[in-house]
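# Okay, predicted coordinates and the sequence, questions at the end:
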Amino acid sequence: MKHLQISPAWFFTDGQGEQLDPRLFALLRAVHKQNKLTQAAEACGFSYRHAWNMLQHWEEFFGTPLIEKQRGRGSRLSPLGEKLLWAEQRVAARLEPQLESLSSEINLEIAHLLEGNKPVLRLHASHGYAVALLPKHMGELPLDLQYCSPADALSALARNACDIAGFHLPIGTAQALNREYRKRLKPRNHQIIQFITRRQGLMVQAGNPLGVKGLADLAEIDLRFINRQTNSGTRSLLDALLKEADVSSVKIKGFEQVEFTHSAVAAYIAANMADVGFGVEAAARQFGLDFIPLARERYVMACHKQLLNDPKFQVFLNIIRGEEFRKAVRLLPGYSGDDCGLVSTVDETFKAREISIYEA
């Protein structure tokens, strides 16, 4: 199957409407990682001359260097080079859920036109690194993946607007949050598919220069915090953890500043626009940040019982139970897919000791 992928494009206007070459960002990323232009060019598949000419062209365009040569230490990005790189990564990270949802809709429309109306599996889910892997592994199974908050996903399931709803359950903490999700599910009507487990915590700048150790430091240290939007599952988890730790969000500088994905929070910190954020470990590692684990959670999916016998659902289960998908999950820092594809009842899921809402 052919898949359309939507990516943001950059336009810098100099009166002639010249478009910034997107390959420049790949080169800037490689210079940032390799610290040598020769190795950066090789990593991008460019000749050294081509890479050098590209940099010269855009340095003339902006009127300032994009890289700085260091005697005996290779090259590093200039302040403008760093700003361009982090801006590109912030834009991509912030728009990722919307673009993926839109591309899913368009791909399905194209598939219907070319191949007819095949059965489609509709998944509404909270955005995350493991969920984002699904479209790449579905093969011939048409997947309509729409990102939304856990509450909205479960509401969509209740009104039959989706087949599967993805949400996450904290392990051993924030049980009030689990109780809220439990109220939305009916044991006689629903089943739970185990998906992955992941670690959430504080993302801090490399080396943790402020010495942040836990949630209390967010209110006690003079730092800049970057938050998630109020309706996200990760924000709900953070709010619950702060309440358990008796930490007032009013005392956290920047608590009202929000981004819309884990990677967008990490990119914001990597760009030195904030000191600390809350999210998954995979995002922190992606942007070279340090990570302080605070919670583990199970990412699960709910469906109506009658879906269990649907052929397209069986295909979906076989894919997420397969070694290829589990291997991809294992490559994500802080993620585990050991129980991926295990089907259980609502009561079995919520009575499990690690997420039990029944214990005192």
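In hand now; what should we look at? Numbering: from 1, shown residues only.
# CA atoms for contacts and neighbours, from now on please.
Will do.
# Find the nearest non-adjacent residue to Arg29, please.
Using CA to CA, 6 or more residues apart in numbering and skipping the chain neighbours, the partner closest in space to Arg29 is Leu85 (6.8 Å).
# what's the neighbour count on that neighbour?
21 (other CA atoms under 10 Å).
# Surely it touches Leu28?
Yes: if you go by CA atoms under 8 Å, Leu85 and Leu28 touch, sitting 6.4 Å apart.
# ok, Ser126 - contacts?
By CA atoms under 8 Å, 6 or more residues apart in numbering, Ser126 lies in contact with 147-150, 153, 166-167, 232-233.
# Same question for Ala41.
27, 30, 47-48, 51.
# What strand or helix carries it?
Assigned by DSSP states H and E, Ala41 belongs to helix 37-44.
# Now do that helix: distance to the chain's middle.
28 Å (CA atoms, centre = their mean, to the nearest Å).
# contacts for stretch 233-243?
126, 149-150, 167-168, 170, 173-174, 176-177, 215, 227-230, 248-249, 278-279.
# Could you list which of those belong to helices?
150, 176-177, 215 (DSSP state H).
# Most neighbours of all these, which one?
Pro150 (24 neighbours).
# From Gly128, how far off is it?
12 Å (CA to CA, to the nearest Å).
# For Phe325, state which of the ones in helices among the contacts of stretch 233-243 is nearest.
Lowest distance from Phe325 to those (CA to CA) belongs to Pro150, with 22.7 Å.
# ok, now which ones touch Phe195?
298-301, 320, 337, 339-342.
# who touches stretch 160-169?
In contact with stretch 160-169 (CA under 8 Å, 6+ apart) are residues 121-126, 149-150, 153-154, 156-157, 177-178, 233, 297-304, 307, 355.
# got a list of what the closest residue to Ile193 other than its chain neighbours touches?
In space, and not counting its chain neighbours, Ile193 is closest to Val343: 4.5 Å by CA to CA, 6+ apart. Val343 makes contact with 191-194 under the criterion CA under 8 Å, 6+ apart.
# in stretch 211-218, what's buried?
212, 215, 218 (16 or more other CA atoms under 10 Å).
# try this one next to it:
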Amino acid sequence: MLFLVANSLLTTEEVAQLLRVHPKQVYRLLKRGLPARRVGAEWRFERDDVLGWAARTGARATGSEGSGPRGAGATPLAPPLVAANGDVAVELLLRLARDRGEPVLGLVPADMGEGLALLRRRAVLAAGAHAGAFPPELDGERLARVHLVSREVGLVARAGREVPPLSALSGLRLVSRPPTAGVRAHLDAALAEAGLDPSAAHAGAILLASHAEVAAAVAAGRADVGLASAAWAARLGLAFRPLAREPYGLLVRASDLGDPRVVRLCEVAQSAAFALAAREVPGYDAAGAGDIRYDAA
């Protein structure tokens, strides 16, 4: 008899025994949202997470998703592209993957809304997003997030200047992000909480596509204040005032978790090299990097 220790990390075989299914069925359940994380080249599972998920879904050996090779009528593989808004964490991940000799993944500049649209069309393999701001499914298919960092986002101003309060934004040159950008929700929420109208604050704002472009516009003097990450503020030597901290990572279709390219990205994110590089970036916490997470909108 196999004895399982509560809250320990389980292997695929142990999960199969726990759920009374064949080990191959565990991989099918992964595609349906079974919580898991990569440990080296293997999947590992929290016992309580597995039991809770099974209780909610009634998952047993009835899964219908196939796990064999893709046939002639199968959905084509997504191209080796990642859609993201220039976040430093994604930049680090792709650079370290290249340095390890992994297949090169290209970067497509896109905010979260654009990234989801590209992911829906299978025009990219993964899309950058922060937790809680995207749907749990895409066209009926479960989405998973490869966690990278917890990051600080907020307002930036030129070096040597004080970051202005929220109440002053409507009278300043503001450079912000489009409503489709996940980070925009934090600024709008902070304005609303302060009793200010987000639309009034953005009435004359310049809307740019990435944290990097916002930070560069402020650094060049084209704006008085901007909305960006602490990472980009530090990179360009800007003053920074935090608004929120958010988990950030790469969205993938759950059915693509077994794709070797996704597996390698998880392994790079879990590496000591990524943890060290992320630790040196202000506003980043890389705890749990490489974990597979399922987030509700």
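Yep, it's here. It should be emphasised that the depicted structure is a prediction, and the values quoted were computed from it without experimental measurement.
# so what number do they get for TM-score?
Once superposed, the chains reach a TM-score of 0.63 (TM-score structural alignment, normalised by the length of the second structure), with 217 aligned residues with a CA RMSD of 2.8 Å.
# I'd like the contacts of Ala41 of the first structure laid out as CSV, including distance to Leu80 of the first structure.
Output for those, formatted as CSV (distance: CA to CA, whole Å):
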residue, distance to Leu80 of the first structure
Leu27, 14
Ala30, 16
Ser47, 23
Tyr48, 21
Ala51, 17
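# Which one of those residues is nearest to Ala206 of the first structure?
Ala30 (18.3 Å).
# Give the equivalent position in the second structure for the closest one.
In the second structure, nothing lines up with Ala30 of the first structure, judged by TM-score structural alignment.
# pretty sure Ala30 of the first structure contacts Ala43?
Yes: using CA under 8 Å, Ala30 of the first structure is in contact with Ala43, at 6.8 Å.
# Contact partners for Gly201 of the first structure?
278-281, 291-295.
# cutoff 10 Å now
Contact partners of Gly201 of the first structure, counting by CA atoms under 10 Å, 6 or more residues apart in numbering, are 214-215, 234, 238, 277-281, 284, 291-296.
# With Ser149 of the first structure as the reference, measure out to it.
For Gly201 of the first structure, the distance to Ser149 of the first structure - CA to CA - is 19 Å.
# And the strands in the stretch 51-200 of the first structure?
With DSSP state E, counting those that start in this stretch as the criterion, the stretch 51-200 of the first structure has strands at 67-70, 74-77, 121-125, 143-147, 164-171, 190-204.
# Make a markdown table from those and add distance to Leu113 of the first structure to it.
Converted to a markdown table, the strands of the stretch 51-200 of the first structure look like this (distance: least, CA to CA, whole Å):
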| stretch | distance to Leu113 of the first structure |
| --- | --- |
| strand 67-70 | 48 |
| strand 74-77 | 47 |
| strand 121-125 | 17 |
| strand 143-147 | 15 |
| strand 164-171 | 25 |
| strand 190-204 | 32 |
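# Out of these, which is closest to Glu348 of the first structure?
Per CA to CA, nearest to Glu348 of the first structure of the strands of the stretch 51-200 of the first structure: strand 190-204, 9.0 Å.
# Which stretch of the second structure is that closest one matched to in the alignment?
Using TM-score structural alignment, strand 190-204 of the first structure pairs with 143-157 in the second structure.
# chain center to that stretch, what's the gap?
From the chain centre to the centre of stretch 143-157 of the second structure is a distance of 7 Å (CA atoms, centre = their mean).
# What is the neighbour count of whatever residue of the first structure lines up with Ala275 of the second structure?
Aligned counterpart of Ala275 of the second structure in the first structure: Arg326 (TM-score structural alignment). By the criterion of other CA under 10 Å, Arg326 of the first structure has 20 neighbours.
# relative to strand 190-204, how tilted is whatever helix or strand Arg326 of the first structure lives in?
Assigned by DSSP H and E, Arg326 of the first structure belongs to helix 323-330. Orientation of helix 323-330 of the first structure against strand 190-204 (axes from the mean of the first three to the mean of the last three CA atoms, to 10 degrees) gives an angle of 30 degrees.
# follow-up on the earlier one: overlap in contacts of Leu85 and Leu28 of the first structure?
By CA under 10 Å, 6+ apart, Leu85 of the first structure and Leu28 have these common neighbours: Leu77.
# coming back round to it: which residues touch the match of Ala275 of the second structure?
130, 195-196, 319-320, 336-340.
# now with 6 Å?
By CA atoms under 6 Å, 6 or more residues apart in numbering, the contact list for Arg326 of the first structure reads Gly337.
# Over to Gly334 of the first structure?
Here Gly334 of the first structure is in contact with 198-199, 281 (CA under 6 Å, 6+ apart).
# quick one: the residue nearest the centre of the second structure from Pro165 of the second structure, how far?
By CA atoms, centre = their mean, the second structure has its centre lying nearest to Gly249, at 1.8 Å. Remark: distance between Gly249 of the second structure and Pro165 of the second structure (CA to CA) = 29 Å.
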